[in-house]
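**Q** how would this look folded up:
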Amino acid sequence: MAEEVKLYGAWGSPFSNRVDIALRLKGVDYKYFDVEFPSNSASSIIKYNPVYKTLPDFVHNESPTAESLVILEYIDETWKDHPFLPQDLYKRAQARFWARFIDDKVKDSHPLHTLVMSLS
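**A** Below is the predicted model:
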């Protein structure tokens, strides 16, 4: 059985873009679905991410994963080639710190986040 990988994202979203880049770096074949707001395709957000109702949403063999940093960890652990994080534990911790720092600073100021939150 072939693997089925789908990414539901939004053009211009740094969170969707990071997952798109990760899949390309790992060489994973996937289908990308651009979700426009507001639209009927936004129902996929509620289906795959009913808690936060945000993008990106990642679906691997019909099992959904939400939140871009969690998705990146899943991708890195599923496809072992070209690991994202350094082997050194201190450097790995530093990379996680900066990833979360960027999330905290970008998320609340990004226009797509504001729009999605206004739709919930």
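**Q** going forward, measure contacts and count neighbours with C-alpha atoms only.
**A** OK.
**Q** Mind telling me what element residue 32 is part of?
**A** strand 31-34 (DSSP states H and E).
**Q** What are the buried residues along the helix or strand just after that strand?
**A** Downstream of strand 31-34, the first helix or strand assigned by DSSP H and E is helix 43-48. Within helix 43-48, the residues scored as buried using 16 or more other C-alpha atoms under 10 Å are 44-46, 48.
**Q** need the contact list for residue 83.
**A** residue 76 (C-alpha atoms under 8 Å, 6 or more residues apart in numbering).
**Q** Can you tell me how far it is from residue 48?
**A** Residue 83 sits 26 Å away from residue 48, going by C-alpha to C-alpha, to the nearest Å.
**Q** residues in contact with the residue nearest to residue 44 when sequence neighbours are not counted?
**A** Computed as C-alpha to C-alpha, 6 or more residues apart in numbering, the closest residue to residue 44 that is not its neighbour in sequence is residue 8, at 7.9 Å. By C-alpha under 8 Å, 6+ apart, the contact list for residue 8 reads 16, 32-35, 44-45, 55-58.
**Q** Let's compare: structure for the following, please.
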Amino acid sequence: MASNQEEVKLFGMRGSPFVTRVDIALKLKGIEYEYVEEKLGNFSETLIKYNPVYKKVPVLVHNGKPISESLVILEYIDETWKQNPILPSDPYKRALARFWSNFIDDKYLGAVRKASSSLDEKEREESFKEIEVAFQFLENELKEKYFGGEEIGIVDITGVFIAFWFPVIQEATGLKLFTSDKFPKLYKWSEDFNNHPIVKEQLPQRETLLAFFKARFESLVASK
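**A** Reported below is the predicted structural model:
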């Protein structure tokens, strides 16, 4: 637990998968922290002071020192509070965990962003193929209940977007990319992860998220 001398604050927005990553990690570690809600398009001066480079959430502030970028924050949390580790102790396994976490942000999230914002049909089709390839890599990599073994680790936490957000986007847009038939192991992992008591508690309301993505998709279609 964070001692009385420690001050831990998380600046975030409900509905952001990147903020949810940090929420999950702090809860898994049993760290008490103050959550500060920011507003999209109207970030506080405090947040901008703490993250002048990117001006975005999440920002973790530990004893007055700010840390930005969700993957950097996850590693900081693991190194600062040793209980319930989310990174393996073995250097090679640690390197692999970092590799797959970066893969999710680089290959998978990049393709999803393109698919959800592009008006060009061909470009969107290419993005869907990239997403399927990324899913297949992760399907092949998943050997146990979680990427972290029997306990949730950094790759699982990074993958919260795949487990929770992507099925919502899929429902909002009518896609059929992520199914139990195509990716049985990854699909089962997503269910186990979403139903983990600590994870479940940190996830945003599904119906609110679904309404948001439906409206976004409809406006994208209308602007064609």
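**Q** how big is the offset of the strand holding residue 32 of the first structure relative to the second structure?
**A** Its matched residues in the second structure lie on average 0.9 Å from strand 31-34 of the first structure after superposition (mean C-alpha distance after the TM-score superposition for the first structure).
**Q** Report the aligned residue range of the second structure for that strand.
**A** Under TM-score structural alignment, the match for strand 31-34 of the first structure in the second structure covers residues 34-37.
**Q** before we move on, the earlier item: what helix or strand is the aligned partner of the residue nearest to residue 44 of the first structure in the second structure located in?
**A** Applying TM-score structural alignment, one finds that residue 8 of the first structure aligns to residue 11 in the second structure. Per DSSP H and E: residue 11 of the second structure is located in strand 8-12.
**Q** How about residue 219 of the second structure?
**A** Assignment of secondary structure by DSSP H and E places residue 219 of the second structure within helix 206-222.
**Q** List the buried residues of that helix.
**A** The neighbour-count check on helix 206-222 of the second structure (16+ other C-alpha under 10 Å) flags 209-210, 213-214, 216-217 as buried.
**Q** Output the contacting helices and strands for that helix.
**A** For helix 206-222 of the second structure, the packing partners by 3 or more C-alpha pairs under 8 Å, 6 or more residues apart in numbering; DSSP states H and E come out as helix 166-173.
**Q** The helix it packs on vs helix 206-222, what angle?
**A** If you take axes from the mean of the first three to the mean of the last three C-alpha atoms, to 10 degrees, helix 166-173 of the second structure sits at 50 degrees to helix 206-222.
**Q** Which residue range of the first structure does helix 166-173 of the second structure align onto?
**A** Helix 166-173 of the second structure maps onto no residues of the first structure, going by TM-score structural alignment.
**Q** Give me the longest helix you can find in the second structure.
**A** Longest helix in the second structure by number of residues (criterion: DSSP state H): helix 121-141.
**Q** can you tell me what part of the first structure that helix aligns to?
**A** On the first structure, no counterpart of helix 121-141 of the second structure exists by TM-score structural alignment.
**Q** Over to stretch 202-220 of the second structure?
**A** Taking TM-score structural alignment as the measure, the first structure aligns no residues with stretch 202-220 of the second structure.
**Q** Can you tell me the number of residues neighbouring residue 136 of the second structure?
**A** For residue 136 of the second structure, the count of nearby residues is 14 (other C-alpha atoms under 10 Å).
**Q** Return the distance of it relative to residue 104 of the second structure.
**A** Look at residue 136 of the second structure and residue 104 of the second structure: by C-alpha to C-alpha, they are 12 Å apart.
**Q** Between those two, which contacts overlap?
**A** By C-alpha under 8 Å, 6+ apart, no residue touches both residue 136 of the second structure and residue 104.
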